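1. Build me a model from this:
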Amino acid sequence: QPTDHLQRPLKLRFTFQQDNDPKHTAKITKEWLHNNSVTVLEWPSQSPDLNPIEHLCRDLKMAVHQRLPSNLTELERICKEEWQRIPRSRCEKLVASFLRRLMAVLAQKGASTKY
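-> Alright, predicted model coming up:
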């Protein structure tokens, strides 16, 4: 494929992070990640959540809830619409705040933070 050379370097430059939710640690999930050569960050159980995507998921959940979808088709459409509405600046702010959130976690020795 013409774009194959563009996709390969991404596998080398990125590490996948997930929490230890049972669906993420299921045998079938681990096998899929391994078979697809996905590098996964080791993440301790019940670690404070430092993953910016969790904040975006919360934003999405709140926006979708306000629109009151009445069926699965509507839910899917609304999710896609609301995901597209999340400003790039929100993503940039979450990524930029990582060091500050990490320092707060370290200061709390892994306990809860305001984040």
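
2. contacts, neighbours, all on C-alpha from now
-> Noted.

3. Name the residues that touch the top helix by length along the chain?
-> The helix that spans the most residues within the chain, counting by DSSP state H, is helix 52-67. Helix 52-67 is touched from outside by L75, I78, C79, E82, W83, I86, C91, L94, V95, F98, with contacts defined as C-alpha atoms under 8 Å, 6 or more residues apart in numbering.

4. The third one: how many residues sit nearby?
-> Residue neighbour count, defined by other C-alpha atoms under 10 Å, stands at 19 for C79.

5. what angle separates the host helix or strand of it from helix 52-67?
-> Secondary structure from DSSP states H and E places C79 in helix 72-85. Between the axes of helix 72-85 and helix 52-67, defined by axes from the mean of the first three to the mean of the last three C-alpha atoms, to 10 degrees, the angle is 130 degrees.

6. Could you tell me which residues within helix 72-85 count as buried?
-> Neighbour-count burial for helix 72-85 flags L75, I78, C79, E82, W83 (criterion: 16 or more other C-alpha atoms under 10 Å).

7. Next, the structure of the following sequence, for comparison with the previous one:
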Amino acid sequence: MRKENYVDILRQHLKTSVRKLKLGRKWVFQIDNDPKSSSKVVAKWLKDNKVKVLEWPSQSPDLNPIEKLDLKIAVQRHSPSNLTELERNCREECEKLPKYRCAKLVASYPRRLEAVIAAKAASTKY
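-> I've put the predicted structure just below:
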């Protein structure tokens, strides 16, 4: 994905998602250190749209719980050949996820944060 595509996704979906999730005004957006996410184009869009971004040190562990769901692997098994198929495969795989598994990942977040703090942002078992 190119940084311009990422900006398009943010433009189309970020504020809508915030409204649907009923986050109000006191939410913070977390991005990783992927080059497209941390590009000047994305930073400018976020600033222009008054999006508060969580500061994230480089080389920090990935604490995104969705990474543990292995959705990427599940979707790749379908070998989607276009965007429509990719979206359909993503939805299908998300619907298959047991809710308890997602809840367990969310519940583990405080422990994972504590482990990262204790390790001074070095790698952890998570």
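
8. coming back round to it: tell me the one among the contacts of helix 52-67 of structure 1 nearest to A107 of structure 1.
-> The shortest gap between A107 of structure 1 and any of these belongs to F98, at 14.1 Å (C-alpha to C-alpha).

9. How about the closest one, nearest residue that isn't a chain neighbour?
-> Using C-alpha to C-alpha, 6 or more residues apart in numbering and skipping residues adjacent in sequence, the residue nearest F98 of structure 1 is L50, 7.0 Å away.

10. Helices of structure 2, residue ranges please.
-> Along structure 2, the segments classed as helices by DSSP H run 3-20, 40-48, 71-76, 83-96, 99-107, 109-118.

11. Provide the aligned range in structure 1 for the fifth one.
-> Just to be clear, that refers to helix 99-107 of structure 2. Aligned by TM-score structural alignment, helix 99-107 of structure 2 corresponds to residues 88-96 of structure 1.

12. If we ignore the residues flanking it in sequence, what's nearest the aligned partner of K50 of structure 2 in structure 1?
-> When structure 1 is aligned by TM-score structural alignment, K50 of structure 2 is paired with S37. For S37 of structure 1, the nearest residue in space outside its immediate sequence neighbours is K11; the separation is 7.7 Å by C-alpha to C-alpha, 6+ apart.

13. how much space between K96 of structure 2 and L54 of structure 2?
-> In this structure, K96 of structure 2 and L54 of structure 2 are 31 Å apart, going by C-alpha to C-alpha, to the nearest Å.

14. Please apply the same query to L23 of structure 2.
-> The span separating L23 of structure 2 from L54 of structure 2 equals 16 Å under the rule C-alpha to C-alpha.

15. now N82 of structure 2
-> Going from N82 of structure 2 to L54 of structure 2 by C-alpha to C-alpha gives 33 Å.

16. just V116 of structure 2 next, same as before
-> Here the criterion is C-alpha to C-alpha. By it, V116 of structure 2 lies 16 Å from L54 of structure 2.

17. Ok, S39 of structure 2 next?
-> As judged by C-alpha to C-alpha, S39 of structure 2 and L54 of structure 2 stand 15 Å apart.

18. got it, and P65 of structure 2?
-> Counting by C-alpha to C-alpha, the separation of P65 of structure 2 from L54 of structure 2 is 16 Å.

19. now V28 of structure 2
-> From V28 of structure 2 to L54 of structure 2 the distance is 6 Å (C-alpha to C-alpha).
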